[in-house]
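Trainee: sequence isn't available, so here's the structure alone:
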């Protein structure tokens, strides 16, 4: 008889453990850049397209403004981003990379390759894993709405 409540049978625990392990693997690489993992995620969004609104970054990362605002303040304090109020609507703020924030992208360029290598998985396996995880996220977001 299988115990459906055994920890090693829980998908949620496997996801949690994988997330913690991935974040731990990123830590030394991001320490070299002087940023945390959540700050790195914000930078990834801005490196993809600079000058995004706060709400847009929140939506992209699945964060609320209460979580994002302190991240942006710390990134601004590090000299990597700046906040600019829109002239057309002063209630809205856009986040822009500074020259230092843009330059940091080059130093971060090898991080995805290093993390992929650390998994010991092939490119095809990692792509399949990513697709499976995206399906899980989409299904779970759909079940909570």
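Mentor: Sure, I can see it. Predicted model, so just to flag it, every value in this text is computed and none were measured. Numbers count the residues shown, from 1 in each chain.

Trainee: can we go C-alpha only for contacts and neighbour counts from here?
Mentor: Noted.

Trainee: name the element the spatially most central residue of the chain belongs to?
Mentor: What sits nearest the mean C-alpha location of the chain, by CA atoms, centre = their mean, is residue 41, with 3.1 Å. Per DSSP states H and E: residue 41 is located in helix 37-48.

Trainee: mind listing what's buried in that helix?
Mentor: Going by neighbour count (16 or more other CA atoms under 10 Å), the buried part of helix 37-48 is 39-40, 42-43, 45-47.

Trainee: please compare the first structure with the one that follows:
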């Protein structure tokens, strides 16, 4: 018999929603959403990415990503420019304000972990398992 409580996909879905709810008040302090936070994490690490590269890293299509990038640009955190090598490519980079947001954002992971009733070791194990599944699904495409 198929039952909701036995479905791994439901547990992952419910966990995703719970994680977003726990991040929301933390990221509200920075005036960004969780998906915007993920874009900024990539840019703080690599400075510049194309829209396509961001989409691949975040598992998002351009139809979802483009409006989010426009909002980040309106907030003054990123800038979008056409590549000089290929004008079809839109490159995303941080503005001065976007770079300055990195320091207060450094507290986000600690605040998130504090909101959970789970050990750092358990979280690392969960992260490892999730990445293993994601890697397997990438290879199936």
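Mentor: Yep, that arrived. These numbers were taken from a predicted model, which means no experiment stands behind them.

Trainee: that older thread, so the residue nearest to the centre of structure 1 versus residue 85 of structure 1, what's the distance?
Mentor: Per CA to CA, to the nearest Å, residue 41 of structure 1 is found 22 Å from residue 85 of structure 1.

Trainee: strands of structure 1, start to end?
Mentor: 52-53, 81-85, 93-97 (DSSP state E).

Trainee: quick one: the helices in structure 1?
Mentor: 11-33, 37-48, 54-61, 65-77, 99-108, 111-119, 123-144 (DSSP state H).

Trainee: what comes into contact with the second one?
Mentor: It stands for helix 37-48 of structure 1. Applying CA atoms under 8 Å, 6 or more residues apart in numbering, the contact partners of helix 37-48 of structure 1 are 23, 26-27, 30, 52, 57, 60-61, 71-72, 75, 96-97, 101-102, 105.

Trainee: stretch 19-28 of structure 2 maps to which residues in structure 1?
Mentor: Mapping stretch 19-28 of structure 2 onto structure 1 (TM-score structural alignment) gives residues 22-31.

Trainee: ok, residues contacting that stretch?
Mentor: Stretch 22-31 of structure 1 is contacted from outside by 36-37, 40, 111, 115, 118, using CA under 8 Å, 6+ apart.

Trainee: distance to residue 90 of structure 1 for these - can I get that in a markdown table?
Mentor: Below are those laid out as a markdown table (distance: CA to CA, whole Å):
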| residue | distance to residue 90 of structure 1 |
| --- | --- |
| 36 | 30 |
| 37 | 30 |
| 40 | 27 |
| 111 | 37 |
| 115 | 40 |
| 118 | 45 |
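
Trainee: closest to residue 91 of structure 1 out of those?
Mentor: Nearest to residue 91 of structure 1 out of the contacts of stretch 22-31 of structure 1 is residue 40 (CA to CA; 26.0 Å).
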